[in-house]
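Student: Below is the sequence, then the predicted model.
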Amino acid sequence: MSNCVPKAAAMEPIAVTLEAGRKYFWCRCGRSSKQPFCDGSHQGTGCEPVAFTAEKSGEAWLCRCKRTGNAPYCDGSHNRADD
């Protein structure tokens, strides 16, 4: 994944409702039209989605700037982004 160069889908996170025990695929490349989830648009980009299973049901804030150090969750990296 070292050749993955993601593009920011947005400069703020998005609130989503997750279901405990369900597996999700977070878009790492930033090209998905189903942000923040993968739709297969990463093909040929060198990026792969991040698979994760929700630990609990409820609202979660997922990253869309693609700079988080805690993928797929927002860690505030968008506040430090220099565009």
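Tutor: Nice, thanks for sending it over.
Student: Please count neighbours and contacts with C-alpha atoms only from this point.
Tutor: OK.
Student: Strands along the chain, start to end?
Tutor: Along the chain, the stretches classed as strands by DSSP state E are 14-18, 23-26, 50-53, 58-62.
Student: So which elements touch the second one?
Tutor: Of the remaining helices and strands, those touching strand 23-26 by 3 or more C-alpha pairs under 8 Å, 6 or more residues apart in numbering; DSSP states H and E are strand 50-53.
Student: ok so, going back, need the strands of the chain in CSV with mean neighbour count and distance to K7, can you?
Tutor: Formatted as CSV, the strands of the chain follow (neighbours: other C-alpha atoms under 10 Å; distance: least, C-alpha to C-alpha, whole Å):
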stretch, mean neighbour count, distance to K7
strand 14-18, 14, 16
strand 23-26, 18, 14
strand 50-53, 14, 15
strand 58-62, 16, 15
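Student: Next one for the comparison:
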Amino acid sequence: MSDDPIVAQAGPYQVELVEGQTYFYCRCGRSQTQPFCDGSHSVTDIEPLEFTAPSTGTFNLCGCKATDDEPWCDGSHNMI
């Protein structure tokens, strides 16, 4: 299996996050619970990104796995 991330979705995931709560963002693109990790990365060398929500609200998390601002969408999906 390739260790390259796969595009889970060609656009961001809009998710509700709770301030101070810890989340695990899927970096490999293989998770069935996108954009969050479900352990599917275990067949790769890719690890999820642990992050804490800066505030409560709706956020755009990267679905294409090409952002330069993980886990946040930076519009990279428009280039692929």
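Tutor: Here it is on my side, so go on. No experiment lies behind these values; they were computed from the predicted model shown.
Student: Tabulate the strands of the first structure in JSON lines, adding columns for distance to N79 of the first structure.
Tutor: Listed next are the strands of the first structure as JSON lines, based on distance: least, C-alpha to C-alpha, whole Å:
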{"stretch": "strand 14-18", "distance to N79 of the first structure": "14"}
{"stretch": "strand 23-26", "distance to N79 of the first structure": "20"}
{"stretch": "strand 50-53", "distance to N79 of the first structure": "22"}
{"stretch": "strand 58-62", "distance to N79 of the first structure": "14"}
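Student: check contacts around F24 of the second structure.
Tutor: 36-37, 48-51 (C-alpha atoms under 8 Å, 6 or more residues apart in numbering).
Student: leaving aside the residues next to it on the chain, what's closest to it?
Tutor: Excluding the flanking residues, the one nearest F24 of the second structure by C-alpha to C-alpha, 6 or more residues apart in numbering is E50, at 4.5 Å.
Student: was I right about that neighbour contacting Q21?
Tutor: No - using C-alpha atoms under 8 Å, E50 of the second structure makes no contact with Q21, being 10.5 Å away.
Student: neighbours of the nearest residue to R31 of the first structure once chain neighbours are set aside, just the number please.
Tutor: Among residues not flanking R31 of the first structure along the chain, S41 sits closest, at 5.8 Å (C-alpha to C-alpha, 6+ apart). The tally of other residues near S41 of the first structure (other C-alpha atoms under 10 Å) stands at 17.
Student: same check, this time on S32 of the first structure
Tutor: Neighbour count of S32 of the first structure, defined by other C-alpha under 10 Å: 17.
Student: ok, now T67 of the second structure?
Tutor: Considering only other C-alpha under 10 Å, T67 of the second structure is surrounded by 16 other residues.
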